[in-house]
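> no FASTA, just this:
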């Protein structure tokens, strides 16, 4: 199962790089959009492979849970990951560095809480997928690895919330010039 997760991640970045290369180097915008729209198909393929693996009698493992996390994160953060890759492509390949605005105060707090909101969306999607896997497998010892994934991810989500919320309570301030 881990092989399929790694393959999906590699395919995800190959499709994104291909889409950006097609947009900026080949100047084929429609083909570029088509390639970038393939990223959800990679998630769907991973979902199908996970279901097939479990249907064929595989014992649920951390890797099955990781597949659910991967899909949730990919859906919730996909657009921002593509935007990040676009900026890096323009900087590294086109030698056109984009100026990144550094956020402070309320803007930084709002940004961090939005990112936590995306994490929450990823958690909900991944949690639903994990819950469906548990229902599919049934109760018992076989679902223990999936339950541990949910428990661990819950802790990570809460820590992320505390860190994100800390920017509301303790806003990031600009450093004073000397």
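Structure received. Treat the numbers as computed from the prediction; the structure is a model and nothing was measured.
> only C-alpha atoms from now on, for both contacts and neighbour counts.
Noted.
> how much space between residue 148 and residue 119?
According to C-alpha to C-alpha, to the nearest Å, residue 148 and residue 119 sit 18 Å apart.
> second structure for comparison follows:
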């Protein structure tokens, strides 16, 4: 049941996001669109409550609880960023707003990647805290192996993202050369 709820929350996130942006830019109802977008954190709250209740009612800690914790962590770290990023693109495409900035090169891109890593750090910290709270709540060392495994998943994701950010720092991307007579995009 918990896997279905995680999937439902993910689908619900995108439905609310699309609906909120459509209301803002296609239907011309920016306040209602903003209200719909503000409902998105309720999905994560629902998932957190359902996961807690499942463990409280004797549910065996499993990979589904770990997945729920990582999903909640990701939403905390990246949810607002994702909404803002898509809102800028929708404002440009449907609302006559300015074109969002394209990918950066050099030092600016490296700084951007490290800012994203900080979001990943926040996501991992939330997931690790939720998983640790679940481990303490269950209290059975043998029964919490799946949750501990998800803690290592969160740490691996954090480490891999640090390597990615470091590559942009060590080997910065260069802007493509513009040939004479070509217009810049």
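Sure, I can see it. Here the structure is a predicted model, which means the values were calculated and not measured.
> TM-score them against each other, please.
TM-score of the superposed chains, computed with TM-score structural alignment, normalised by the length of structure 1, equals 0.91; 177 aligned residues with a C-alpha RMSD of 1.9 Å.
> looking at residue 148 and residue 119 of structure 1, which is more packed in?
The residue with more neighbours, out of residue 148 of structure 1 and residue 119, is residue 119; 20 against 14, by other C-alpha atoms under 10 Å.
> quick one: that one from residue 71 of structure 1, how far?
Per C-alpha to C-alpha, residue 119 of structure 1 is found 12 Å from residue 71 of structure 1.
> cool, and residue 164 of structure 1?
Residue 164 of structure 1 sits 22 Å away from residue 71 of structure 1, going by C-alpha to C-alpha.
> settle it for me: which of these two has more neighbours?
Neighbour comparison, residue 164 of structure 1 and residue 71: the larger count goes to residue 71, with 25 against 21 (by other C-alpha under 10 Å).
> compared with structure 2, how much does the helix ranked longest in structure 1 deviate?
In terms of residue count, the longest helix belonging to structure 1 (DSSP state H) is helix 105-137. Compared with structure 2 after fitting, helix 105-137 of structure 1 has a mean deviation of 0.5 Å; criterion: mean C-alpha distance after the TM-score superposition for structure 1.
> mean per-residue distance, the next helix or strand after that helix to structure 2?
Next along the chain after helix 105-137 of structure 1, taking DSSP states H and E as the criterion, comes helix 144-169. By mean C-alpha distance after the TM-score superposition for structure 1, the fitted helix 144-169 of structure 1 averages 1.0 Å away from its aligned residues in structure 2.
> if we can go back for a sec, so which elements touch the longest helix of structure 1?
Here helix 105-137 of structure 1 touches helix 62-92, helix 144-169, going by 3 or more C-alpha pairs under 8 Å, 6 or more residues apart in numbering; DSSP states H and E.
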